Structures are given as structure tokens and as C-alpha cells.
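> task: produce atomic coordinates for the following.
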Amino acid sequence: MNPADLSATLLAVVTRVLGRRGAEVAVGIGDVPLERPRNRDHGDWASNIAMKLAKPLGVAPRVLAEEIATELAATEGIAAVDVAGPGFINITLDAAAAGALARVIVEAGADYGRGDLYAGVTMNLEFVSANPTGPIHIGGVRWAAVGDSLARVFQSQGGLVTREYYFNDHGAQIDRFARSLIASWLGEPTPEDGYAGQYIEEIAARVVDAYPGELADIPDRAEVQEVFRSVGVEFMFGDIKKSLLDFGVAFDVYFHENELHESGAVEHAIDRLRELGAIYEADGATWFRSTDYGDDKDRVVIKSDGDAGYISGDLAYYLNKRERGFERNIIMLGADHHGYVRRLMAMTAAFGDTPYYNLEIMIGQLVNLVRDGVPQRMSKRAGTVVVLEDLVDAVGVDAARYALVRSSIDSQIDIDLDQWSRKTNDNPVFYVQYAHARTNAVARNAIAVGVDRSAFDAALLTHETESVLLGNLAEFPRVVRQAAELREPHRIARYSEELAGAYHRWYDSCRVAPQGDEPVTDLHRTRLWLNDATGVVLRNALALLGVSAPERM
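Modelled structure (predicted):
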């Protein structure tokens, strides 16, 4: 019996019990919690449904739990149901019911773990969005890994996801970039507020090579700067795109900030907010009345000199996303952006939307690369910061992605380059990938001696390590759903390591291929199903992280 079937069975029992009590309490499948007990002596599954329903029913939780348990125990496939403490329901499946999951997983293949949490919901996921003034620094790399993984997780739950990169090609930083390129071309010192590094020299040289004439012959310095600005940004952004693609991250939309200011989108957003009473004029400027919606101060939208205020782009961009039909809009920002949350939520409310639903802001903490215990602060290419290529060159794409996704975004992480480059079990990604490769090796060896999946008897999977492994496999759909709901793809990485550990322990205790002259039995065939089911889940989990699942290592 898989978790979905058990949830449906428990829901049916709860519904019947409530009906007998004449209770008018609506209960759906999402209201029936099932968890794996930490202590396996407490059974295969546990639920606190009775404790959740007791208060609205006006009954003691344990009394309600015992009613549910009595009826549930009579269900086929359930060996025992016990009530513990104030009303926990502990459920033990019989061996056949538990083991049947192996076949379910193999037959489901890539679909195992998928759900319908966000079925049909349009979702815009904006991440990375590094300024096109240099290579992607290590903080942006974290968002590349986490954002792409989260998009995969949302899609596994039915979400209609658009990955979007907000291209910051409007503002003073682009002018500083252009002046830095010109200084490199002329052999002058880097401007005090400019950008330095080998990449500046490379881009400047490419701009000169791409220009059809002689840049030195252009008398107007402003015209020269515009050439370096437009062509240089194009080259830099091309490099950024290639770096991300090489990292396994492809965006559906590259949205240019400049379009908001050139297309009239800013004026359109201001007009909409003015209709809603959220815009006023004062001191020659146009203001967003954001304090009415929870902000700490009102924000300038158009300055007195006619230039757009910083928030003007945010207003236009959010409205643009909503008018493109996105119900859920999620933006990933760096650790120094906490101050933006309140004003963006005020903006959401001013447009008549629901803060933290129509718009969510995720804040990620810093990443440090460490070698021999020493933080790596410099990049050969970027000069003052560590960038994507530095991490990939040191450990590879798979290890880089896994290391960046493995921890909660709320925590600062140190990536030990020595650990993540080793081909040993103390490297978490190697440990998980090796487990997957081992499932393939076991299958190849079994098939070579005549073991196939022509028979399946779930009741034969009685070894303690088989019970533990099946329990881990059963958890996968719940872990994926939680990762989507809580925006925490690191749960899938940690789960993968637990599953790999359970598999390795099973491998040490249970044989799939017979030894010597031992005949092939249905136990061997059934264990092959379990072996292959583990391979399916490891493969599905790694796919959600954007990490490869090698068949040989």
C-alpha cells in the first residue's frame, strides 16, 4: 500500500466516523496528515488526525483516535493500528502491502513523486538577474542552482512555471561598465567607481574587434561610450547566458528593464495606481502612497527632475507580470535585500492583490568557497569576487549544483572545495550518485545470471533493511510536495542521502543475484524490483536537483 492509497483509506475511515457522529466538518485529502515515525517500533506510518479534529467535534482526542483505529485495523493490507499518547494513530502495514510499493514505483517510473499541489497554477519564478556588468558571482550562482531546482519541483507538482531573468540594463551601473571598458581600451586606470578584472579587458577587446570602423576616429566621447555600452553589454550578457546554460540553467524569458522605461510600462503602472488612489504629487515629484499599505515611508516614483525613481521599475514590472497572466510571482533576492520586502508587499496590496500570495520574496544568505580551511576571495577572471566558473572549475557542475541546493537558503554556507571534488563517500553528491550507479550494477549482474522481473511477491520482502528501504521510498512524494510548498528544495537533497544510506545498508545485507549454484527464486526476482525501484527514486530526486544520475562510476 503506497502513501497515497493509505491516505485515501484513512480519509474514508475518518469520513465514516465523522458521519456516524453527525459532525459537519469537511475533511479533504490534504487534511489527513501521514508521517514516518522516527522510531520504527511505532509502526510504518503515524497520523495526528484525531488531535486535529477533536476540538471542533468536542471530543477527547484519544477517544476519537480509538474509533478511527478500530475501523482502520480491519482494512486489508494493514497489520496493526495502535493509539499512543494523547491521540497519535500508529499504523503498521503487513509485509505484502508495504512491499507492493516497489512494483508501483518501477511501473510509475519518472512519474513517481509527482503531485497536483499547483496543478494549473501559472507561476513566474525570477532568479539570478545579475547585473550585466560582470560574470555571475557566487551569490548569484546559489540562486541559479536553487531557482532552477525549485522550478523543477513546482513543475513536478503541476505548476505552469516560467523561469525569468530580469536583465538590469537601465541605470548608472551600465554607464560605469561602459566607462570601465573605455579605460581598458585606452590603457587608463579603472575609474574609481568602475569594474576591474580580466573580463573587462576581454570584453573591451571584443568590442573593438566588432566595431566596423576605428573607434579612435570618433570625435564624440559620448558616442564612443554608447558603442561600448550597447555592444559591451550584449557581449557580457551573452557570456552570462552561456555560463548559465553550461550550468544546466535555461530561462524561458529574458526581460529587459530598459523596455519598461521605453515602452510606457512605467506610465501605465502609475496611471493604474493613480486610479486606485495610491499616487499623489508633492514637491514637484510623483509619489507612491505606500505607507497606506504597510510600508515605512512613501516612495518617489518620478523625481522632481523627471527621472524615474527606483521603485518605478518594480511597479511596472510587477503589473506586467500580472497582465501576462501569472498568478504566483516569486522573486529570489540576495541577503542585502531584506529592506525591499515591505515596499514590494505594499506595492502588491496597492494593486489590489494579496501580498505573499501573488508576490513572494525569497531571501538567500551568502556562500563562501573554502580551500584548506581558507576562504577564497579572489577570481582570476573577475578580480575581486569569486564567480560561477571558479566553482565549476574546482568541483564540476553536478557537485556545484548539489552543494548549493543542499542547505536551506536561510543559512550561510561554506563550500569546501577539497571535500566536494573528492570521489569518496564523504562527498554527498558522490555518495548519492554512487548509490544510483550501484542499483544499475546490481541489475546488470542479476540479469547476467538469469534474474529478471518476471515474478513479484511483495510478502517476501521481510528483512529489516527492506522494511527501512521501503519506508524511505514511500516518503519521496511527501518530501517533494513539502519542498514545493515550503520552497525548500534542500529537503530533496537530504532525503536523497538518507535513501542512499538505506540502500547501501540493504545492499550489504540482501542479495539480488544468487551465489554459486544457488537457484534463482522469486525472492531474487522480487528484490530486483526493489533494487530498480530505488534506482527510479534516486534518479527522480537527482533530476529535481538538476544533477545527473550516472549508470556507472
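> every contact and neighbour count from this point should use C-alpha atoms.
Will do.
> which residue is nearest the centroid of the protein?
Taking Cα atoms, centre = their mean, the centroid of the chain lies closest to residue 150, which sits 2.2 Å from it.
> state the distance from that one to residue 349.
25 Å (Cα to Cα, to the nearest Å).
> for burial, what's the neighbour tally of the nearest residue to the residue nearest to the centre of the chain once chain neighbours are set aside?
In space, and not counting its chain neighbours, residue 150 is closest to residue 489: 6.0 Å by Cα to Cα, 6 or more residues apart in numbering. By other Cα atoms under 10 Å, the residues close to residue 489 number 32.
> pretty sure the residue nearest to the centre of the chain contacts residue 482?
No - using Cα atoms under 8 Å, residue 150 makes no contact with residue 482, being 11.5 Å away.
> and for those two, which residues touch both?
Counting by Cα atoms under 8 Å, 6 or more residues apart in numbering, the shared contacts of residue 150 and residue 482 are residue 488.
> ok, the closest residue to residue 134 other than its chain neighbours to residue 131 distance?
In this structure, residue 134 finds its nearest non-sequential neighbour in residue 236, 6.7 Å apart by Cα to Cα, 6+ apart. With distances taken as Cα to Cα, residue 236 is found 10 Å from residue 131.
> using the three-state scheme, assign residue 165.
Following DSSP: H, G, I helix; E, B strand; the rest coil, we place residue 165 in the strand state.
> all strands of the stretch 101-250 of the chain, in order?
Along the stretch 101-250 of the chain, the stretches classed as strands by DSSP state E, counting those that start in this stretch are 122-126, 160-167.
> can you pull the buried residues of stretch 36-50?
36, 42-50 (16 or more other Cα atoms under 10 Å).
> let's see this one next to it:
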Amino acid sequence: MKERIRNLIHAGLRRCFDSGSLVSGQIPEQLTIEVPANPEHGDFATNVAMLMARAEKKAPRQIAEILVGELGDGEGFLERVEIAGPGFVNFFLSRRCWYRVLDEIHRQGSTYGRSGIGGGERVQVEFVSANPTGPLHIGHGRGAVVGDAVASVLEATGHRVEREYYINDAGNQVTLLGRSILCRAKELSGLQVDFPEDGYRGEYIRDVARALLAERQDVVELADDEAVEVCSRFGVRFLLDRIRDDLAEFGIRFDTWYSESSLYERNLVQTELAKLTEKGLTFERDGALWLRTTDHGDDKDRVLIRSDGSPTYFASDVAYHMEKFDRGFQRVIDVWGADHHGYVPRMKAMLAGLGRDPEALQILMIQMVNLLRGGEPVAMGKRSGQFVTLREVVDEVGRDACRFFFLTRRPDSQLDFDLELAKQQSNDNPVYYVQYAHARVCSVNRNAAEAGIALPTAGEVDFDRLEQEDELALAKLLQQYPEVLVAAARHLEPHRVIYYLQDLAAQFHSYYNRSRILVDDIATSRARLYLVNAVRIVLANALHLMGVSAPERM
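I've put the predicted structure just below:
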């Protein structure tokens, strides 16, 4: 609708320029078309007259009057146009115009809302990337859903998206995992051992040790260094398989699983750091190699290679992100836990030093999840010993509720997740409330089929039968869905889709509770059936985009 109004304004201004009633010949690029806060001020309003005042050397209201005289009714699109305040132009659209969106929805079906505004931009979304040293917890789950939903809204708006999981399978934490597994394996073999003070203590380590002993009983007899290496390799593989299974159960897929150790195997860390040195971005001090991140806004320079020759975690992160752009991605989006906030300026400083736009790297910070049961904090997980696993939560409340709840707030704000609420079949449960709206329309369809009332197709509906204001309000809300997707993609905020779903479900339930869909008058029944099925299509499209099902019965 906004685009059509913009086209009407442009066409009207060109006619004004051709007639000489306006003389600047310039259409302001900054003109806005907004939905007024007060519905009495129209469906849309523009500030174009104010923007043209200086160039035209006329009062904004005078410019607005000239423009309105050239607009006409837009071939039935406009009911009327009014001038308000200092020169705002307010557009009131015809009811029939609003109902045309129903035809669009029925024609486009599952593709309604999608667009090509991304222009095929290549975007990588890297998310989860949990260390393969333990099971996924609910914090990882929130990051998984946010990353997946961001990728989905970008795909729906014409971007070429690749989802990537970065496997941290190198470094001290992997060695410590191996030592922890070896100690548990020795304990299970009846040997006395001193467990590492900073080792991984969750019960899952015993599970890994049992699986390892079933495959290699001799591991406890190997020399310590060899045994730790065997345990590390086995542990990473075992835990990564569990992570893959948990994510698949959660409806999360990746195009690429990228191994940190492969950076070293292909000598990419050394190769990429050499590029930084060639550009004069590194320096040596106290036997270590440093990156000059302070030249580009970081609070201090950062060590890449320690004085003993070992690379820091930052070194592999730098090489990894440099290589991302080497692969041809135009934009890279990382989903990180909030505790990694300090890494953002140094990563952007690295890109700036390379002459890249730092904004080509976008970081979404995920705040923690407070798990509740009936309003009370949940105790530790049954098996992890340290946290509640994602698998435990999904098994208890289901994938749909879990995914929906994780998206009900901005990712950079803390989230309270109440397990009991997520399981309720009531209007207090937001996912149930939205899914029930979809199921209700499906129930109406079954009743219509029994009554011999077929769902009409585009062009067969008498929109004059849709006389109620809540019917018009539904049509207006349905029209907003493509814009919601564009905004969600532009701002990387998939929670906008969830908010929209809740608004649409609320509007539908209100209409359904006040009005019978199937009435004695067949033409009215068909028009209402057409309207509510447009609601069903949009609900299903948005739910599926968020990885949530749209059930036909509940």
C-alpha cells in the first residue's frame, strides 16, 4: 500500500511539474509515508509538502493543495485525501481497496509476504557454535532460534543466506575435555584418580567415558598424552553428534559445520595473519604479535600470537572471520552470548584495518534465559549438574512452545521462560493462542464443507458483504505482513513477526467471538470464509517462517 501511495504522489508531482503549478522539478528522496497514530487522520500520511517548501518557495499547505488537486481517486484506490496541520497530506483508502489484499493472499498462498528487496545479497549467519564440550543448554537454544529465525526472514526477503556452525574443536578446552573423560574412564575401570580441579564435572562426562570404554577398553592403559588425545577426539565427536541430534530435534539446520581445527590444518591462521602484517596492522612487543585495534576504536591492542608462539583464541577468530569474507559473503551476522560483548569492537577494528566496512559484520547479543516453573526459578538440570539442557526443555514443553517463547522478546533483553505456562492450553499461553486461531479457521472450513459451502477463489467474492469494522481491521492488518517481514529483516529482529502473529490472532479471535462466519446468507458466508482463510494463510506463513507448526486441530 505504501508503495502504491508513493507512486501516486510521484505521478501527481510530475503532473504538477508538467503544468507549471510546481516548478522545482525535484521529488524529495526523504519523503515519508507513515500510518498516523490517530485513525481519524487517515490510513496513511506524507510530509512531502513540507519537504518541498524551500525549493518551491511556497507554504507547505499551498503545495499540498496543488498536489491533492492532481491526485484524483487513484482509480478507486482512494476514498478521499485531506490536508492537515502545517501541510500533511492524509490519505483515506477505499474499503474495496483494502479488501484487494485478500485476493493477493489467496493467489500467492504460501509465498504471500515474501519479497526480493534483498537483491540476492550473500549473507552468512553463524549461530549456536557451542563448544563441543557438553550438551546444549537453554541459552544455546535461544541463540539457535534467533539465528535460525533471522536467517529465515532474510531468505524470505530475497537474500541468499547460508547458516553456519563454528566448531571450537581446538585449544585448551578440548584438552581439558579429554582429561575429564580419561579420569572418568579410569574411575569406571576401578582406578583411583585425582579429577582436574577445573575439569568438566557434569554427569554427561561419565556417559562419554562409558561409550569410549565400550569402543576402546585399552584407553586407560595408554600413556597419558596419547590417552588424553584419544579421549579428546572421541569426546568431541560424541558430544558433537549429540549437539547435531538436539538441534535437528529442535528444527535447526546448518549448511556448513566449520571446524576450528581445519584453520590450522590448512595453515589459514598463519596465512590470514600474514595479510594483516603486510598491511602494517600488527606489531611485536615482548616477543608477542599484536593487532593494532586501537587505531580503529578498540580500547587496547590485542595479542594474536603469544610470546611462546601459541596463537590466542582471538587469532583463530580473526582468521576465521577474514576467511568468511574471502568466501564471498557480502555481510556476516554472528549470534553471540552477551558475555562476548567485549569482542565486538576488536572484531570490527580488525575489519576496519583491512579496509572493509565494519558494519558488514553484525553481531546479535543473546541475553540469558531465566527458567521458571509456575513463577518459581527452576533448579539445576537432572543430568548436567550445572545447567538445564535444551533437550530437557524441548522434551517437556515441545518444539513449538520452546521456539515461540524464545522469540517473544528482543534477543538483547533477558527472557523469563515459564515451563508451566508453555504447556498450558489456554489463552494465557501465547503460542497456543496463535495456533488456536489457525485451528479455528480449519474447523470453520470443515463446517463449511459439511454445509456445501465451497471456499471461493479470487474474483468470486462480493466484498460489499464485508460491512463490519472488525472485518476491515483484519484486512488492514493482513496487508501489513509483508512490511513486517521487511522490517524484521532490515533490523534483524524476528520478534517483530511474533508480535504480529499475536496481534493477528487477537484480532481474529475477537472477530470470531462476535460474529458467525457461516450465516444464512450464502454470499456473506462466502465473503467471511474468504476473509478468515486469508487470516489462516498468513498465520501459517508466519508460523512456518519461525519454525513453528500451524495445526489444523487442537
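> got a TM-score for the pair?
Superposed pair, TM-score by TM-score structural alignment, normalised by the length of structure 1: 0.93. Supporting alignment: 543 aligned residues with a Cα RMSD of 2.1 Å.
> quick revisit: tell me the contacts of the aligned residue in structure 2 for the residue nearest to residue 150 of structure 1?
Taking TM-score structural alignment, residue 489 of structure 1 has residue 494 as its aligned residue in structure 2. Residue 494 of structure 2 makes contacts with 146, 149-150, 153, 407, 488, as judged by Cα under 8 Å, 6+ apart.
> so which of these are in helices?
Counted as lying in helices by DSSP state H, out of the contacts of residue 494 of structure 2, are 146, 149-150, 153, 488.
> between the residues you listed, which sits nearest residue 439 of structure 2?
residue 149 (23.0 Å; Cα to Cα).
> and the closest residue to that closest one other than its chain neighbours, how far from residue 146 of structure 2?
Nearest non-adjacent residue to residue 149 of structure 2, counting by Cα to Cα, 6+ apart: residue 546, 5.5 Å away. Residue 546 of structure 2 sits 9 Å away from residue 146 of structure 2, going by Cα to Cα.
> what sits closest to residue 232 of structure 2 if chain neighbours are left out?
That would be residue 178: by Cα to Cα, 6+ apart, it lies 3.9 Å from residue 232 of structure 2.
> give the equivalent position in structure 1 for the one you found.
In structure 1, residue 178 of structure 2 lands on residue 178 (TM-score structural alignment).
> what distance do you get for the residue nearest to the centre of structure 1 to residue 38 of structure 1?
The value you get for residue 150 of structure 1 to residue 38 of structure 1, if Cα to Cα is used, is 27 Å.
> do the same with residue 96 of structure 1
To residue 38 of structure 1, residue 96 of structure 1 is 22 Å away according to Cα to Cα.
> then residue 501 of structure 1?
Counting by Cα to Cα, the gap from residue 501 of structure 1 to residue 38 of structure 1 is 16 Å.
> what packs against the biggest helix by length in structure 1?
As assigned by DSSP H, the longest helix anywhere in structure 1 is helix 221-246. Applying 3 or more Cα pairs under 8 Å, 6 or more residues apart in numbering; DSSP states H and E, one finds that helix 221-246 of structure 1 contacts helix 172-186, helix 198-210.
> element containing residue 538 of structure 1, please.
Using DSSP states H and E, residue 538 of structure 1 maps to helix 522-544.
> helices and strands around that helix, which ones?
Using 3+ Cα pairs under 8 Å, 6+ apart: helix 522-544 of structure 1 touches helix 95-108, helix 138-156, helix 428-448, helix 464-486, helix 490-509.
> tabulate the ones you listed (a markdown table), appending distance to residue 380 of structure 1.
Conversion of those to a markdown table gives the following (distance: least, Cα to Cα, whole Å):
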| stretch | distance to residue 380 of structure 1 |
| --- | --- |
| helix 95-108 | 47 |
| helix 138-156 | 14 |
| helix 428-448 | 27 |
| helix 464-486 | 36 |
| helix 490-509 | 30 |
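> tell me the contacts of the aligned partner of residue 43 of structure 1 in structure 2?
Alignment note (TM-score structural alignment): residue 43 of structure 1 maps to residue 42 of structure 2. When contacts are counted by Cα under 8 Å, 6+ apart, residue 42 of structure 2 touches 35-36, 90-93.
> ok, these vs residue 390 of structure 2, which is closest?
Nearest to residue 390 of structure 2 among the contacts of residue 42 of structure 2, counting by Cα to Cα, is residue 35 at 40.8 Å.
> test my guess that the closest one contacts residue 47.
No - Residue 35 of structure 2 is not in contact with residue 47 according to Cα under 8 Å; the separation is 11.8 Å.
> what is the neighbour count of residue 320 of structure 2?
20.
> element containing residue 317 of structure 2?
Counting by DSSP H and E, residue 317 of structure 2 is part of helix 313-326.
> which residue is the nearest non-sequential neighbour of residue 93 of structure 2?
Spatial nearest neighbour of residue 93 of structure 2, chain neighbours left out: residue 78 (4.4 Å); criterion: Cα to Cα, 6+ apart.
> so the one you found sits against residue 95, correct?
No - using Cα under 8 Å, residue 78 of structure 2 is not in contact with residue 95, being 9.0 Å away.
> coming back round to it: how about CSV for the helices and strands packed on helix 221-246 of structure 1, with mean neighbour count and distance to residue 14 of structure 1 added?
As requested, those are exported to CSV (neighbours: other Cα atoms under 10 Å; distance: least, Cα to Cα, whole Å):
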stretch, mean neighbour count, distance to residue 14 of structure 1
helix 172-186, 21, 61
helix 198-210, 18, 64
